[in-house]
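1. generate a structure from the sequence data that follows.
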Amino acid sequence: MTTLTLPSRREESWRWADPEAIAAAAQLPWSDAEADADDHWLDLPGARLVFVDGVFDAERSTLGRVTVEALDGGAHALGQHATGPGWALRMAADGVEDPVQVVHLASGGANHVPAAIELAAGAAATVIETFVGSGWSNRATRIALGDGARLMRSVRMLQAGGFVSLREEAEVGAGASLVATFLGAGAAGTRVDGAVTVSGQGGFAEFGGALLTRDDQRQECAVTVRHDSVGGSSKQVWRAVAADRSTASLAARVEVARDAQQTDGEQSLRGLLLQRTATINLKPELEIFADDVKCAHGATVGELDARALFYMQSRGISRVRAQALLTRAFVADSLDRIGDETVREAFVADADAWLDVALAAPAVWGTSS
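-> Sure, this is the predicted structure:
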C-alpha cells in the first residue's frame, strides 16, 4: 500500500490547511447505501456524468462530447494522487457545448479523479460539478482556453462528511474568459487550491465563491492568479461565513509580470462571523513588477450590523428573519456572478439550506462594525 504523504502546515501556502482531516477522511468506513445522483441534476440539457467513489458509472451517464480516459494529475501535492481514469471535454474552434454536469458520489475512503477542459479559439462551454456523500474526494482539473474561448465553471461542495480537495490549474488565452465559482455548503472540510495564468492579451479570469462553515468544520481556499500578458484583468471575490467553532480561511494572490502592463486585478475577501467562537482568516496578496497597472484588494471580517438589524426590526421584521436576510445578501454577492440562472438559483438554494440551519442557533449575534 502506498504511504499517503500530505503537505505540512510549515509551508506558507498550507499554513491554514487541515492535513489531519484529509487523512481521517481517507480512512472513513465504506457505506453500503445505494448512491443516487438524481436529486442533484439541474434542469439543463447536455451531458451528465456520474462518478461513484471515483469510478465512472457508464450506465447512469450520458457523455455527449465528453470522453473518459487516462489523465495526468500533475505534480501538485494533492493533485498528483489524481492520476488515472478521468473525464475530458475538448472542443474545436468556435464550438458551443450544452452544459456538462458531473456528480461525484462518495461512500467512504479515498477517491481521486483527474479532469481536462480544453477549448479551442472561440469555443464556449459550461461545466457544473457537485460533490455529495462522505470520504476524501480529491480532484485535479486542468483548463486550457484558446483565444476568445469562454468557460463558466461552477462547483458545489455538499458532502456531509470527510473532505473535498480541488486542484485547479488554468491557462487563459488572448481575449478568453474564465469564470469559476465554488460553494462550500456541506459539512465536510474543503480546500480549493487554484493556479490561474492569464497568458494572452486581454484575457479575463474570475475565481471566487463562498465558504460556509459550522460546528468544528474547516474550509479554505488558496488561489493565485498570474498575469503574463498586456491588458489582462482578473477578479477574486470570496465570501466566508463561520458559525460555532468553525474556521474559514481565504488566501488570494495576484502576480503581475514585468511585461504585463495595463493589468487590472481586483481582490475582495470578506468574512462574516455568526459566533465569537468562530474564526475567519484572510490573506490578500499583490506582487507587481509592471508599473502601468490597476490592482486593488480589500479584506474585512465583521459581524451582522446591529444598526441594520435594529432598523429592520423597527419595521416589523423579526430578529431571526432580519439576520437571515442580511446574511443571505452577504453570501449572494459572491454567487450573483454565475451567468446561468438555473445554476445560480441552485447555488443560492444550497446556501439558503445551510443558512437555515446555522441561523437557527440562538447565539447568532451582531454589533455595529
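
2. every contact and neighbour count from this point should use C-alpha atoms.
-> Fine.

3. which stretches of the stretch 101-250 of the chain form strands?
-> 124-145, 150-157, 161-172, 177-184, 189-198, 204-213, 218-227, 233-242, 247-256 (DSSP state E, counting those that start in this stretch).

4. JSON lines for these, including distance to Ala75?
-> Shown next, in JSON lines, are the strands of the stretch 101-250 of the chain (distance: least, C-alpha to C-alpha, whole Å):
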{"stretch": "strand 124-145", "distance to Ala75": "10"}
{"stretch": "strand 150-157", "distance to Ala75": "22"}
{"stretch": "strand 161-172", "distance to Ala75": "10"}
{"stretch": "strand 177-184", "distance to Ala75": "22"}
{"stretch": "strand 189-198", "distance to Ala75": "12"}
{"stretch": "strand 204-213", "distance to Ala75": "22"}
{"stretch": "strand 218-227", "distance to Ala75": "16"}
{"stretch": "strand 233-242", "distance to Ala75": "24"}
{"stretch": "strand 247-256", "distance to Ala75": "20"}
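
5. to compare against the first, here's the next sequence to fold:
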Amino acid sequence: MTTLELPSPRLEEWRWADMQALRAAADAEPRETGIDPADLFLDIEGPRLLFVDGVFEPAHSRPGRVQVTRLVAQTDHPLGQLAEGEGWSLTLGAQEAVTNIQIVHLGSGGESHVPARILLQEDAVASVVETYAGAGWANRLTQIVLGRGARLMRSVRLLQAGGFVSLRDEAEIGEAASLASIFLGAGNMGSRIDGALTLTGKGAFAEMGGALLTSGTQKQEAAVAVRHENVEGTSRQLWRAVAADRSVASLAARVEVARGAQQTDGEQSLRGLLLQRSATVNLKPELEIFADDVKCAHGATVGELDKRALFYLQSRGVTEARAKALLTRAFVADAMARIGEEAVRAAFEADADQWLEGAL
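-> The predicted model follows:
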C-alpha cells in the first residue's frame, strides 16, 4: 500500500490544517450512507452529474454539455496533484451559456479523487452548484480558465456527516471576465478550501468567500490567495466563520498586487463569531502590494453575539434560542447573499438554518 504523504503543519501555509482528520477519513472503511442521491440534487433544471466515491454514476446523471473524461492534474499543490483520473470538464465557446449545472459527490468512506476543468471562451456564461455528502476523504481539484468577458458562478456546499473534504481551486481570469465562488461548510466533516486565483486581464473580477460553521471538535479552514497581474482588477474575499463548543474555524486570505497592476481594487472581510468561549476562530488577512495606484482594504474581527441585541429581542418576546438563531443567521447572510440564483441561495440558507438549529 502506498504511504499517503501529506503537507506538514510545520509549514506556515498549513499550520491550521487538520491532517490527522484527513488521514483518518482516508483510512475509514466504506459503509452504507443511507442517503438517496436524488435527495441531494436541487429542484432546478440543468445538467446533473453524480460521483459516488469518486466514480461517475450515470444512472442518476444527465451530463448535457458537461463531459466525463480522464484528466491529468497539472499542479504543484500537494493535495491537488493527487486528484487525477476520471473527472468532469466543461468547455463553452464564445457567447455560449449553460447554467444550473449540478455536481453531487457522495462518499461512503476511504479516499476519492476527482479533477475538474472549466474553460469558458469570450463572453461565455456558466453556473455550477456542487454538493458534498456522506463520509470519507473527498479530494478535488478544479482548474478554471475564463476568456475575455466570460462569467462563472460557483456555489459549493459541504454537507458531509463525517470525514474530510479538501478542495483546490486554481483560476486564470481574463480581460473583463468574472469569477464568483461561494462556499458553505455546514456539515460535520473537517475541511480545507484552498484557492489560487490570478487576474491576468484588464478589468478582471474575482470573488471567493462564504461561511464555515463548526461545532463539537470539528475543524474547518479556508486559505485563499488572489493575485492581480493587470490593471483595473477587482477582487473580493468575504468570509464568515461561526464556531461552537470546542471547534476551530480558520480563515487565511491573501491579496498580491504585482508591479504595473495599477488601479487595483481589493477587499478582504474576515469575521468570526464565537458561540461559546471554548471555541476558536483564527483569522489571517494579508496584503502584498507592489503598485502605487491601488485601493486595497482588509478587516478581521472575532467576537460574540451582541448582548444588547439579544436583550432587545428577548424584551420583545423572542426566546433566547430564537434570538441567538436570528442574530447568527444575520451574521452569515451577507456571505450567502452573493449567490446569484435565488433557488440556489435559498437552499444554502436552509442548510445554514439547519446547522443553527443543532448548534444553538
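
6. post the TM-score for the overlay when you can.
-> Overlay of the two chains. TM-score (TM-score structural alignment, normalised by the length of structure 2): 0.99; 359 aligned residues with a C-alpha RMSD of 0.8 Å.

7. thinking again about what came up before, Lys294 of structure 1: which of the strands of the stretch 101-250 of structure 1 is closest?
-> Proximity to Lys294 of structure 1 (C-alpha to C-alpha) singles out strand 233-242 among the strands of the stretch 101-250 of structure 1, at 9.2 Å.

8. show where the closest one falls in structure 2, residue numbers please.
-> The aligned range for strand 233-242 of structure 1 in structure 2 is 234-243, by TM-score structural alignment.

9. the matching stretch vs structure 1, average offset?
-> Compared with structure 1 after fitting, stretch 234-243 of structure 2 deviates on average by 0.2 Å (mean C-alpha distance after the TM-score superposition for structure 1).

10. what is the burial count for Gly194 of structure 1?
-> 20 (other C-alpha atoms under 10 Å).

11. now the helices for the stretch 251-360 of structure 2?
-> Using DSSP state H, counting those that start in this stretch, the helices found in the stretch 251-360 of structure 2 span residues 307-315, 320-336, 342-359.

12. just name the most buried of these.
-> helix 320-336 (a mean of 18; mean count of other C-alpha atoms under 10 Å).

13. and that helix, what other elements does it pack with?
-> Packing contacts for helix 320-336 of structure 2, counted by 3 or more C-alpha pairs under 8 Å, 6 or more residues apart in numbering; DSSP states H and E, involve strand 205-214, strand 234-243, helix 307-315, helix 342-359.

14. in TSV, list those along with distance to Arg157 of structure 2.
-> Shown next, in TSV, are these (distance: least, C-alpha to C-alpha, whole Å):
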stretch	distance to Arg157 of structure 2
strand 205-214	10
strand 234-243	14
helix 307-315	29
helix 342-359	7
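
15. nearest to Ser278 of structure 2, out of the ones you listed?
-> Ser278 of structure 2 lies closest, by C-alpha to C-alpha, to one member of those: strand 234-243, at 9.1 Å.

16. what comes up buried for the closest one?
-> Thr234, Ser235, Arg236, Gln237, Leu238, Trp239, Arg240, Ala241, Val242, Ala243 (16 or more other C-alpha atoms under 10 Å).

17. any chance of JSON lines for these, columns distance to Gln218 of structure 2?
-> Output for the buried residues of strand 234-243 of structure 2, formatted as JSON lines (distance: C-alpha to C-alpha, whole Å):
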{"residue": "Thr234", "distance to Gln218 of structure 2": "33"}
{"residue": "Ser235", "distance to Gln218 of structure 2": "30"}
{"residue": "Arg236", "distance to Gln218 of structure 2": "27"}
{"residue": "Gln237", "distance to Gln218 of structure 2": "23"}
{"residue": "Leu238", "distance to Gln218 of structure 2": "22"}
{"residue": "Trp239", "distance to Gln218 of structure 2": "18"}
{"residue": "Arg240", "distance to Gln218 of structure 2": "16"}
{"residue": "Ala241", "distance to Gln218 of structure 2": "13"}
{"residue": "Val242", "distance to Gln218 of structure 2": "12"}
{"residue": "Ala243", "distance to Gln218 of structure 2": "9"}
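
18. wait, which of the residues you listed is closest to Ala206 of structure 2?
-> Nearest to Ala206 of structure 2 among these: Ser235, at 4.7 Å, using C-alpha to C-alpha.

19. report the contact partners of that closest one.
-> Residues in contact with Ser235 of structure 2 (C-alpha atoms under 8 Å, 6 or more residues apart in numbering) are Phe205, Ala206, Glu207, Val226, Asp265, Gly266, Glu267.

20. any idea how far the residue nearest to Thr300 of structure 1 when sequence neighbours are not counted is from Arg319 of structure 1?
-> Excluding the flanking residues, the one nearest Thr300 of structure 1 by C-alpha to C-alpha, 6 or more residues apart in numbering is Arg270, at 4.9 Å. Going from Arg270 of structure 1 to Arg319 of structure 1 by C-alpha to C-alpha, to the nearest Å gives 23 Å.

21. Asp244 of structure 1 now?
-> Asp244 of structure 1 is 19 Å from Arg319 of structure 1, by C-alpha to C-alpha.
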